[in-house]
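**Student:** here's my sequence, what's the structure:
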Amino acid sequence: MWNPPPEALKALPLDRDWSKPDDKYGDPKTLYDMVRKSVDLWGADTVQCTYVPSEGMERVPITRGQFHDNVQALAAGMRAAGVKEDDRVLQIVDTSPQFAMIFYAANMIGAAASAVYTNMKMKESVYCYDLATPSILFVANPSLLTSFAENKGDSEWPIGGVVILDNEMPETMPEGVNVSTWMDFINAGRAAEPVNDPCMDHTKLASLIFTSGTSGVPKAVMLSNWNVLHNILAIQGRAPLWPGRRTACFLPFAHSLAQAGDMSAMIYFGCEVHFVSDLLNLVNEVQVIKPHIMLCVPRVLNRFHSRIMAGIEEGSGLKKKLAKSALATAKKRTLAAPTEMIAVPPKGMKDKILTKLAITKIRERLGGELDLMISGGAPLDPEIALFVNCLGITVLEGYGLSETAPLVTLNGWEEDYASMSGTVGRAIPGVEVIIDQDAW
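**Tutor:** Next up, the predicted model:
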């Protein structure tokens, strides 16, 4: 079980008014305000995130102060480029520190941020672009801009131009639009008039989340600052998220779970966000990051289970016997625990020896310090959750929608991290779930 340090943010009263920010509790008023407060809370010199700029390079840290400075420069650059309050900002950018900086810069000036996946079919990206009507467009690389220009048809270029993140221009420049590199835009923002009047309206539209389009073409879910902030404040002090805790971030920021979790809550609670640069190299990267927390989807846990079991089967006779005996002992111990889905430490000499000889080695493949995985996006097989518990890792499953920013329910937020396997937990504070019987 976790023991929060004295500086960890405390849980807010369950009976408070959850419909708006309250100065009595020091609530952030906007998502940008949340970033600003995190600098004051945890210090400008503390590490907020790390990332690998390009393949083969060393992991680079970004402090909270550096992150905030870049957000301010981007906000000033956007305003100088003609982006105004209530405008839209669109990015075709992968999960990265830059994605988050763009998002919070837009929020700072009262513009709504939206994003599409870099691997989305370009015709669908253009459709989302037309739906968002952005005043400025950020793209990951020159090839994406070239593809966008070839597919945009009669769509107008944004008045604020296009910014390319990797600091290289395309061989053939598109006509009729100003194109800047990331560094040029940042530097222009630093030279521009600073934004001394950040938007502080909790009702302001903050994010447009494009759905997967499983029911047709993609649709944009409209989320206000408070929609997202409520999610964050509802779990404040009710989950083991505090300074010094590391998360390995790989879910797409274009999705509401990662946007509210890794991109927002982790920052506000003082955690370190370590970006995974290559999903195909996830196992190797987490061995470097040594995360305590991972937000994931069931598919990741399923693959994790399959790879571990395959490795056990391929081992020598003794190693296979030790691993299976260790897992069987851990399963018996976990099933006997009073709270489901919460990892239980080994008990007794045999259990401790088997854990050290077998399970500890499996955990080392995930960095050795992982103790919490939060699963969402689809139902999680209870047997997979139990398997992960046996490795000493708590798995908390929740339920949500893009429209709810995204949390509706979550296991483990109540006293003693109460949870139940095979369920998605109880409604988080400030949320009421009603079954619409008229729809049956």
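
**Student:** going forward, measure contacts and count neighbours with C-alpha atoms only.
**Tutor:** Fine.

**Student:** after the helix ranked longest in the chain comes which helix or strand?
**Tutor:** Looking across the chain with DSSP state H, the single longest helix is helix 317-335. Per DSSP states H and E, the first helix or strand lying C-terminal to helix 317-335 is helix 349-354.

**Student:** neighbouring contacts of that following helix?
**Tutor:** If you take CA atoms under 8 Å, 6 or more residues apart in numbering as the criterion, helix 349-354 is touched by 322-323, 325-326, 329-330, 346.

**Student:** most neighbours of all the residues you listed, which one?
**Tutor:** Comparing the contacts of helix 349-354 by number of neighbours (other CA atoms under 10 Å), residue 330 comes first, having 28 neighbours.

**Student:** show me where the stretch 201-350 of the chain has strands.
**Tutor:** Remark: strands assigned in the stretch 201-350 of the chain by DSSP state E, counting those that start in this stretch are 205-210, 220-224, 246-249, 272-275, 293-296.

**Student:** distance between stretch 81-95 and the chain's centre?
**Tutor:** Mean C-alpha position of stretch 81-95 versus that of the full chain (CA atoms, centre = their mean, to the nearest Å) differs by 19 Å.

**Student:** before we move on, back to that, would you turn the strands of the stretch 201-350 of the chain into CSV with distance to residue 53 and mean neighbour count?
**Tutor:** Listed next are these as CSV, based on distance: least, CA to CA, whole Å; neighbours: other CA atoms under 10 Å:
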stretch, distance to residue 53, mean neighbour count
strand 205-210, 26, 25
strand 220-224, 30, 19
strand 246-249, 15, 26
strand 272-275, 10, 27
strand 293-296, 21, 22
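
**Student:** another sequence for comparison is provided below:
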Amino acid sequence: MKTEPLNLPFPSVPAMLRDCGERFCDRDALSYKKDGQWKSLSYGQFYQRVLMAARGLGKLGVEPGEKVAILSENRAGWVIADLGILCARAVTVPIYATNTAAQVSYVLQHSGARIVFVSNRLQYEKLLAVRDQLPELETVIAFERFIGDKSLPVFHLYQLSEISHPISAAEQQQIETQMAEIGPDDLLTLIYTSGTTGVPKGVMLTHANFLIDARIGLDRLGGRNSRETFLSFLPLSHVLERTAGYYAALMSGSRIAFAESVDKVVENIVEVQPTAMVSVPRLFEKIYSRIYENVHLMSPPKRKLFHRAVEVGRQYVYRRYIEGKPTGLLGAKYRFYDRLIFAKIRQKFGGRLKFFISGGAPLDKTINEFLWIIGIPAFEGYGLTETSPAITLSSREQNRFGSVGRPLEHTEVKLAEDGELLVRGPQVMRGYYRNEKATSEAMENGWFKTGDIARIDEDGYVYIVDRKKEIIVTAGGKNIAPQPLENELKLDKYISQAYVYGDRKPYLVALITPNLERLIELGHEKNLDYFDIEELVANEKVRAVFAERIEQLNEKLPSYETIKKFVLLPRDFSVEGGELTPTLKLKRKVIYEKYRERIESLYDQNGTTANQNHQGETA
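**Tutor:** Below you'll find the predicted structure:
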């Protein structure tokens, strides 16, 4: 580990914003779509809007260290509110827009926030639904105009900011004076964990936590002078987007364009023509699946040409980026196929996209290789909310497929006796808010316990095996990581999501959700009569196809890792359905409880299978 000083670029995030407002005054900072048109705020305008929000919060009596919440989807108002809170020397408490009213109530009660920013009436109504549980809630500030209830008055952000009254020189000096009092070790935010492992905990992160993680990450990916256009669609409430797609973007003077919604991401990519994006693997899985579905529809000669191009691309990527050797004739072949095929694929993503940053869950090795082959590499990182988030990160110069990269500078990692990854570094949280017991359990002699099982190779590359608490231990004593199996299943064109189960059982089973587009095509191909999707997934011919696809995967696995039986569900896992976190990770406990009867029905009373053939069921 390097021992040089941390060399923070700024003492605080507000100091960084002030610098941006001066240095990049006329450069676009934020872009958003309104009334069908893309609009932008320059860094100078953005800074003034933040100062106005800070002025308004000051008039509401916000004190240094006070907690102020944001309950909103990604939009310009989110970051104006966040930075306004920070410039008022307060602490931002983000809440996922997908949270239920009960979850919102818990965060507000635990954090003690009396002021909440909301995006629209839908989010406001969550507050109304739990109004009697929130006696300390005083003020709601909305990004959209609507009439609130008398029991909970609502004001518009423009009213708070007094938008028609520009910041005077005296007001600006007063706010900037209080901004200068913010230090690197001051608390910046409380981010409540998604609760996949129990009751949500408020992670305390400082200005230094974010600033050092953003700076080192930028340096690894090309430096702070790299001016990019980020398309933002992951929740800003999540630490990955907060650091990599927001604070790091501001640090480099880049432009942040907010996608209209997750469903509009593909459309917005073409419109915005981003150069960089932060995402979780689910987006890449869909991209990979869609491209190969189109390849399947090609004529045999074109299909053969595509596969030849991919094979040449794979050889080129390994030769250049993994082995670091001259490419020679192979490079010429790759450039030929790049002009002929890969450049056309990149045009589907706006034509300017240079790289993805992937985090939140393991990215399948095959998909990552493919992204590098087509010329849009995914730099995979690893971390947690508690580590701001990045602990490791790959780059063009440091990459091994299947790995999450090497540790960031100033960061130490090691393995505990049971293989759990431990980390020590400047990005590690201060602790859990009002929860000393959980804080002490998470730390061991200055090392943070990640809860993930990992291995570290001789070159320092880290490979995540699985969550420590999610490792399946079969009745036969075999330890099996479910995520690699689930990722393999999701590569199949007919499968959208997969959940593998088998803890203390004699064999593994799976819940499978179908790719609905491919499922309907399958129904047409086989001339099946059906009333709805539930009837279609119950059809014996459909189940036989899925059984065959799973058997093809089983042929590559040791017997104890094979999927013996499965349930085919009529709908996908979703955030709204409760099976996924806001960053699209499986809520394993929730899924098991929700489908307990169907899962347990795949085992007989003695926990053994009547035969070793696939026995598909439908939900």
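
**Student:** returning to what we had before: what's the closest of the strands of the stretch 201-350 of structure 1 to residue 140 of structure 1?
**Tutor:** Residue 140 of structure 1 lies closest to strand 272-275 among these, at 15.9 Å (CA to CA).

**Student:** could you give the residue range in structure 2 aligned to the closest one?
**Tutor:** Using TM-score structural alignment, strand 272-275 of structure 1 corresponds to residues 255-258 of structure 2.

**Student:** give me the contact list for the matching stretch.
**Tutor:** So stretch 255-258 of structure 2 is contacted by 28-33, 74-76, 227-233, 245-246, 249, 272 (CA under 8 Å, 6+ apart).

**Student:** narrow these to those that are buried.
**Tutor:** Listed as buried from the contacts of stretch 255-258 of structure 2 are 28-33, 74-76, 227-233, 245-246, 249, 272; burial here means 16 or more other CA atoms under 10 Å.

**Student:** from the residues you listed, which land in helices?
**Tutor:** With helices taken from DSSP H, the overlap with these comprises 76, 249, 272.

**Student:** can you tell me how far the residue mapped onto the first one from structure 1 is from residue 67 of structure 1?
**Tutor:** Residue correspondence, TM-score structural alignment: residue 76 of structure 2 in this structure matches residue 97 in structure 1. If you measure residue 97 of structure 1 against residue 67 of structure 1 using CA to CA, to the nearest Å, the figure is 8 Å.

**Student:** the longest helix of structure 1 vs structure 2, average offset?
**Tutor:** Once fitted to structure 2, helix 317-335 of structure 1 is off its aligned match by 2.5 Å on average (mean CA distance after the TM-score superposition for structure 1).

**Student:** which other helices and strands contact that helix?
**Tutor:** On a contact count with 3 or more CA pairs under 8 Å, 6 or more residues apart in numbering; DSSP states H and E, helix 317-335 of structure 1 meets helix 298-314, helix 349-354, helix 382-390.

**Student:** got the buried residues for stretch 116-134 of structure 1?
**Tutor:** By neighbour count on 16+ other CA under 10 Å, the buried set for stretch 116-134 of structure 1 is 116-118, 122, 124-126, 128-129, 132-134.

**Student:** how far off centre is it?
**Tutor:** When distances are taken as CA atoms, centre = their mean, stretch 116-134 of structure 1 is centred 21 Å away from the chain's centroid.

**Student:** before we move on, what about stretch 366-374 of structure 2?
**Tutor:** 19 Å.

**Student:** that stretch aligns to what range in structure 1?
**Tutor:** Mapped onto structure 1 using TM-score structural alignment, stretch 366-374 of structure 2 covers residues 383-391.

**Student:** okay if I get the strands of the stretch 201-350 of structure 1 as TSV plus distance to residue 21 of structure 1?
**Tutor:** As requested, the strands of the stretch 201-350 of structure 1 are arranged in TSV below (distance: least, CA to CA, whole Å):
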stretch	distance to residue 21 of structure 1
strand 205-210	15
strand 220-224	12
strand 246-249	27
strand 272-275	25
strand 293-296	26
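
**Student:** distance of the aligned partner of residue 298 of structure 2 in structure 1 from residue 15 of structure 1?
**Tutor:** Counting by TM-score structural alignment, residue 298 of structure 2 corresponds to residue 315 in structure 1. Computed as CA to CA, the residue 315 of structure 1 to residue 15 of structure 1 distance reads 54 Å.
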